[in-house]
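**Q** what shape does this take:
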Amino acid sequence: MSRFDATPQALNAFIDGELDLATQLEAEALVERDAALRQHTEQLRELSRAVRLQADYHAAPAALRAHLGRRPHQPRWLPSFTWRIAGAGALCSLVLAWGLQMALAPSASDLLLNEAVASHVRATLAQRSIDVASTDQHTVKPWLSARLDFSPPVQHPVAAGAVLQGGRIDYLGGRPVAVLVYQLRAHQIDVFIWPSRERPAIDTPAARRGFQTAAAGFDGMAWLAVSDVNAEDLARVLQALTAGDGAPR
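**A** Prediction:
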């Protein structure tokens, strides 16, 4: 099967020496055998020589020659292709980083629980778990209401055996909240309360750093309890508070 087809494009490539060695040798043999093709080839060569001799040439500025001399030769398509590859790689990296961040970043629920547990621990260690110390609901409730933009319900979870010790004001989720402090045997229970139409959007009961948490929605308020008591007792106390079993005094 012939490698060389005497088309105008192939003849130009033959004259300019752009064919591979095997095809170049085959073309030379074909031109040698075909008188008409040989004459046409000579005419093309004369035209090529005339262009080289008579065409105007302009020397490149010295600065341009120096700049080009410092750069390795690259095909014209390479920079564009390289930038596309680099751009695609950067985009993939950004998508991967965003995915990892979303996967590893704590959810709003986790942040809220972590804040509540940290507040409970901080108040306990600093021995400032109570701003107003009283077992009297009529003392604790007015004190909190005077310092907040809402009036928190204050009850005694009699059925669960917890006793009101007092309350304090703290911050949770970027806003001030009421904290009711209860005692159940040797355990302190902090109950965070703030206005909300729904219960906190968190999965409870849940353990955080060894502390139990439980959440509920009741009486137009969100309730979030934190303690080192066992999960069953904590859930029982919160149930008593939010089911109307607490006896206000």
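**Q** only C-alpha atoms from now on, for both contacts and neighbour counts.
**A** Will do.
**Q** so after the lengthiest helix in the chain, what's the next helix or strand?
**A** Using DSSP state H, we find that the single longest helix of the chain is helix 77-104. If you walk from helix 77-104 toward the C-terminus, the next helix or strand you reach (DSSP states H and E) is helix 108-125.
**Q** same for that following helix, what does it pack against?
**A** strand 163-172, strand 206-208, strand 221-227 (3 or more Cα pairs under 8 Å, 6 or more residues apart in numbering; DSSP states H and E).
**Q** one more to put side by side:
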Amino acid sequence: MVLVAYLHPVEGSLSQPQYFSICVRFLSQPLPELLPLPASAQTFFIHVFEKAVKSPSVSTLGPIHSMLNGACQELLGILPNNTRIDFDDQLCRILLSNSAQQDSMLLLWCFGIALLAENSSDVGTPVGSILEPASCAPTPSQEHPEPKWRTPAARKLFGSAKSQMKTLTMTVLSVIWACKGEVGVSNADAIEGIRIAVKTIQAIDPEIRRTWPASSAFAKSMFRKAIEKVLRDGIHPSVQLEVRKLNT
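**A** The predicted structure is shown next:
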């Protein structure tokens, strides 16, 4: 199998940009039916994530999102328990970091990975129940989060009405930034970021989505600003098309 050849050795795949890109491209596509994921793909994925943890950015977390959206969509479900717990721990730390809070696009990618991690099948033991970092522990208003949110990052984003309101606000702000233009966001990143935003908003309670635009003066102003950015001169039609899906 060509993929296996590129994945060995893993360190070589990571150190040589051309091999790294090929491996990520392969693993970003669903595997053909009945074709198992090579064992070396798990090692490659973990190494890529470890590098992203050291320097979180769209460029380092993007491959993680792409692989979880492709051939590695069920990989998290078969990781050893300690490895899975560490993955969720580190993802939550990145999500709550100053880097993510100050970088709208990085925040969207964190949201996307959190959703994919939550949807990974056969999680087994409730993730985060062991060694869960204090920063991800439920707050008093989250003592009884919805049972469906099993991972620390997802519970932080969607575990209560208050957290969902905050997540919705941050998502809209990030979409505004992606549509702003002249801020260094490529059209490709803007399109993918908005797709993540759509999925994030779809995970929020419909009633919260319905009432959010009128929930505060700040929300009203953001809603107007989002419309302005979508209608601005020079916006790429593909970006504009993705934003329109936010209303569907």
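**Q** got a TM-score for the pair?
**A** Superposed pair, TM-score by TM-score structural alignment, normalised by the length of structure 2: 0.23. Supporting alignment: 86 aligned residues with a Cα RMSD of 5.0 Å.
**Q** quick one: closest of the helices and strands packed on helix 108-125 of structure 1 to Leu25 of structure 1.
**A** Nearest of those to Leu25 of structure 1, taken as Cα to Cα: strand 206-208 at 82.4 Å.
**Q** can you pull the buried residues of the closest one?
**A** Ala207, Arg208 (16 or more other Cα atoms under 10 Å).
**Q** ditto for stretch 180-194 of structure 1
**A** Buried-residue list, stretch 180-194 of structure 1, by 16+ other Cα under 10 Å: Leu180, Val181, Tyr182, Gln183, Leu184, Gln188, Ile189, Asp190, Val191, Phe192, Ile193, Trp194.
**Q** check contacts around the third one.
**A** Contact partners of Tyr182 of structure 1, counting by Cα atoms under 8 Å, 6 or more residues apart in numbering, are Ala162, Val163, Leu164, Gln165, Gly166, Gln188, Ile189, Asp190, Val191.
**Q** in structure 2, spot the helix with the most residues.
**A** The longest helix of structure 2 (DSSP H) is helix 161-180.
**Q** now it: buried residues?
**A** For helix 161-180 of structure 2, a neighbour-count test (16+ other Cα under 10 Å) marks 161, 163-165, 167-180 as buried.
**Q** check which helices and strands that helix sits against.
**A** Here helix 161-180 of structure 2 touches helix 104-119, helix 152-158, helix 187-202, helix 206-211, helix 217-230, going by 3+ Cα pairs under 8 Å, 6+ apart.
**Q** what lies in contact with the third one?
**A** The reference is to helix 187-202 of structure 2. Here helix 187-202 of structure 2 makes contact (Cα under 8 Å, 6+ apart) with 105, 108-109, 111-112, 115, 168, 171-172, 175, 178-179, 209, 236, 238-239, 242-243, 245-246.
**Q** got a quick ChimeraX command for the buried subset of the residues you listed?
**A** Selection command for ChimeraX covering only the buried members of these, criterion 16+ other Cα under 10 Å:
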select :105,108,109,111,112,115,168,171,172,175,178,179,239,242,243,246
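**Q** out of the helices and strands packed on helix 108-125 of structure 1, which one sits most buried?
**A** Across these, the average number of neighbours (mean count of other Cα atoms under 10 Å) peaks for strand 221-227, which reaches a mean of 25.
**Q** which elements pack onto that one?
**A** Short answer (3+ Cα pairs under 8 Å, 6+ apart): strand 221-227 of structure 1 packs on helix 108-125, strand 187-195, strand 211-218, helix 231-242.
**Q** quick one, the third one and helix 231-242 angle?
**A** Using axes from the mean of the first three to the mean of the last three Cα atoms, to 10 degrees, the interaxial angle of strand 211-218 of structure 1 with respect to helix 231-242 works out to 20 degrees.
**Q** check which helices and strands strand 211-218 of structure 1 sits against.
**A** Strand 211-218 of structure 1 packs on strand 206-208, strand 221-227, helix 231-242, going by 3+ Cα pairs under 8 Å, 6+ apart.
**Q** give the buried residues for it.
**A** Buried residues in strand 211-218 of structure 1 (16+ other Cα under 10 Å): Phe211, Gln212, Thr213, Ala214, Ala215, Ala216, Gly217, Phe218.
**Q** return the angle between stretch directions for it and strand 221-227.
**A** Using the same axes, to 10 degrees, strand 211-218 of structure 1 lies at 160 degrees relative to strand 221-227.
**Q** what does the longest one give?
**A** Compare the direction of helix 108-125 of structure 1 with that of strand 221-227 by the same axes, to 10 degrees and you get 60 degrees.
**Q** mind listing what's buried along helix 108-125 of structure 1?
**A** Leu112, Leu113, Asn114, Glu115, Ala116, Val117, Ser119, His120, Val121, Ala123.
**Q** show me what the helix or strand just after that helix is packed against.
**A** Remark: after helix 108-125 of structure 1, the chain's next helix or strand is strand 132-133, criterion DSSP H and E. Counting contacts by 3+ Cα pairs under 8 Å, 6+ apart, strand 132-133 of structure 1 is packed against helix 137-145, strand 163-172.
**Q** which residues touch strand 132-133 of structure 1?
**A** Val140, Trp143, Gln165, Gly166, Gly167, Arg168.
**Q** for the residues you listed, work out which two are farthest apart.
**A** Every pair of those checked by Cα to Cα; the farthest is Trp143 and Gln165, at 13.7 Å.
**Q** picking up where we left off before, what's the closest of the helices and strands packed on helix 161-180 of structure 2 to Val24 of structure 2?
**A** Closest among these, once you apply Cα to Cα, is helix 104-119, at 15.4 Å.
**Q** what is the nearest of the buried residues of stretch 180-194 of structure 1 to Ala50 of structure 1?
**A** Once Cα to Cα is applied, the member of those that ends up nearest Ala50 of structure 1 is Trp194, at 93.3 Å.
**Q** I figured Ala215 of structure 1 was touching Ala231, is that so?
**A** No: taking Cα atoms under 8 Å as the definition, Ala215 of structure 1 is not a contact partner of Ala231, at 11.6 Å.
**Q** OK, contacts around Ala154 of structure 2?
**A** Per Cα under 8 Å, 6+ apart, neighbours of Ala154 of structure 2: Ala114, Leu115, Glu118.
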